[in-house]
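K.L.:
What shape does this take:
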Amino acid sequence: MDHVSILLVDDEQAILHMLKTVLLKEQFVDIDTVTTAEEALTACENKTYHCIVLDIMLPGKSGLDICPFLRQVTDAPILFLTAKTTDYDKLTGFAVGGDDYVVKPFNPLEVVARIKSLLKRYLPTKMGTTITVNPSFSDVTSSSFSLQEGIYDFGRFQVFEQAGELQVEGQPVTCPALVYQLLLFFCKHPNRIFTKSELYERVWGSEAISDDNTVMVHIHRIRERIEADPSNPVFLVNVRGLGYKLIQPEKSSRL
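P.N.:
Next comes the predicted model:
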C-alpha cells in the first residue's frame, strides 16, 4: 500500500516502533513518526496523510489541543490513542475532530484493524476519483429530475458521492471522512431506521468494536451541518427506542 501515507504521533518510542513494525508487515510502507503535537502539525502542513494515529497524552500540547489545528490542514481520519477511559474523555476526542479511539494498553493488531476500517471509508473519496463540476440545482424542478448516479438531493442539502462533497443551501461544507460516510450511508437508505449497532457495523466496518458514543457524536456532527436547528432536527431524526433515520422530503429525490 505504497500510495497510503500514515502519520504516527506518540512520545513513547517503543509504541512508535511497535506500530510501525506491525504496519510494515501489513504492507503499509509510507509511515512517518513524530513525538510531539507541534511536529505533527508541521508534518501535516508539509505532506498529505491518509490516516493519523494521535496519542492524547503528549508532552507540551496534548493530542486534544492540537487536533483542531490539524483539522485546518487535513481531513484525514484521526485515531486517538488514549489512557483515559471515561465517556467524557472519549466524547471530547470526537468533539475536537477525532474519528475513532483505542484505549491503552492495546493490541497493535486492533490499531491496525481500526486504521484499515478508517481507510476503507476515507480512501474512495480521495484516491482514484475524478472530481467533476457539480450540476446546478437551480434548473431542477420537483416534477422533472434527470437520473444522475451518485447525487442525493434532500432540498436543503445535497451529497455528491463521486466528488465526496456535501453542499448545504448551495454552499460546500467541509465534512470529516467518517461523518461524510455516515451521511452518505443514510442518503443511500432514506426513511429507513437503523440502530446504533447497525450503523457502526455498516459504516465503521465489522473489524471495529461497536461503541454507542461514537455513533451518537457523529450523528450530532451531521446535524450540525445539515440541519437549520441541530437541536430540533427535521432530516436526521431519532425514533425513540428504535434508532435513527434520514427523512427524505416528499419533493426531494435521488438524482
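
K.L.:
From now on I want contacts and neighbour counts done on CA atoms only, so please keep to that.
P.N.:
Noted.

K.L.:
Does F28 touch T21 like I think?
P.N.:
No - contact criterion CA atoms under 8 Å: F28 and T21 do not qualify, at 9.6 Å.

K.L.:
Proceed likewise with the subsequent sequence, for comparison:
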Amino acid sequence: MKRLSVLIADDEAEIADLVAIHLEKEGYHVIKVSDGEEAVHAVETQSVDLLILDIMMPKMDGYEVTLSIREKHNLPIIFLSAKTSDFDKVQGLVIGADDYMTKPFTPIELVARVNAQLRRFIKLNQPKTDNKTSLEYGGLVITPDQRTVTLYGESIQLRPKEFDILYLLACNPKKVYSVEKIFQQVWGEAYFESGNTVMVHIRTLRKKLEEDRRKDKWIKTVWGVGYTFNG
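P.N.:
Presented below is the predicted three-dimensional model:
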C-alpha cells in the first residue's frame, strides 16, 4: 500500500518543518514548498493526496492557489493561516478549502484533521459496488454513483461536501437535521464550533440550486433547529 503524500505550502520554514515532523511520524510522505507557484507546480507534477496551505505566501496567495487547483484537481485542502477573522475563514471555505486552522496551532490537532480528511476522501472515492438509483424531485436529479446533480436537465457542479450535504438531506426529505448532525455526518468528525462551516456550504449550495430565482426551494431552514429537504 502506497504512502499517502501531504504537500505543505508555507513560506515559514519553521512551521513547515514542525508540521512535516508530525506527519512523517504518522507515516505520511511529506512534500514542502515555500510559495504559491511551487504549490501549484507540485500538485501538477507529483502525487499529492492532501494540501496544507498558508494564505499569505509569495507569488500566489493561498486563495489563488486553491482556485487554480480546483479547476483540475479534487483533493482535500486545509488552510493553516495566521488570518483569524470569520471573514477569512468563510472566504477560504467558499473558494474551495475543506478545513481551516489558525496559527498558533496544535500539531496533534492538525494531524487529526489530516487523518479525518483523508479517511473521508478515500471512502467517498472508493469504487461503488452497489447500484443505487437516482433521487428525483421534480427537476432535481441526484445520482450518487456518479456523484452528479442535474437541475432541469442542466448539470450542477458541486464540491464534494456540497454534494454530501444535499444527498444527506435528500435521502430523508422532511427530516430536520441540526447543524451539528450535518457536520458530524458529512465531515466525519466531532463538532466543535463549526456552525459557520455548515452554513457557508448551505448558502453556496442554495446559490448553485438557483433558489434565489426559482420558485422551488429545495433546502428549507427550520429556525432554531436546522435544515430539511423540501422534496
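
K.L.:
Please state their TM-score.
P.N.:
Scored against TM-score structural alignment, normalised by the length of the second structure, the superposed chains reach a TM-score of 0.87; 231 aligned residues with a CA RMSD of 2.5 Å.

K.L.:
Could you count how many residues lie near the closest residue to T125 of the first structure other than its chain neighbours?
P.N.:
Nearest non-adjacent residue to T125 of the first structure, counting by CA to CA, 6 or more residues apart in numbering: G164, 5.1 Å away. Neighbour count for G164 of the first structure, taken as other CA atoms under 10 Å: 19.

K.L.:
Just give me the match in the second structure for G164 of the first structure.
P.N.:
Matched by TM-score structural alignment, G164 of the first structure corresponds to R147 in the second structure.

K.L.:
If we go by neighbour counts, what in the lengthiest helix in the second structure is buried?
P.N.:
Determined from DSSP state H, the single longest helix within the second structure is helix 107-124. Neighbour-count burial for helix 107-124 of the second structure, counted by 16 or more other CA atoms under 10 Å, picks out 107, 110-111, 113-114, 117-118, 120-121.

K.L.:
And stretch 49-68 of the first structure, by the same measure?
P.N.:
For stretch 49-68 of the first structure, by 16+ other CA under 10 Å, it's 49-58, 62-64, 66-67.

K.L.:
Any idea which residue is closest to the centre of the second structure?
P.N.:
Of all residues in the second structure, the one closest to the mean position by CA atoms, centre = their mean is D98, 2.8 Å from it.

K.L.:
I figured it hits P76, correct?
P.N.:
Yes - at 6.0 Å, D98 of the second structure and P76 qualify as touching, with contact defined as CA under 8 Å.

K.L.:
Relative to the first structure, what is the average displacement of the host helix or strand of V90 of the second structure?
P.N.:
Here V90 of the second structure, judged by DSSP states H and E, is contained in helix 86-95. Here helix 86-95 of the second structure, set against the first structure after superposition, deviates by a mean of 1.4 Å using mean CA distance after the TM-score superposition for the first structure.

K.L.:
Just the buried positions in that helix, please.
P.N.:
For helix 86-95 of the second structure, by 16+ other CA under 10 Å, it's 89-90, 92-93.

K.L.:
Just give me the neighbour total for M1 of the second structure.
P.N.:
Neighbours of M1 of the second structure (other CA under 10 Å): 3.
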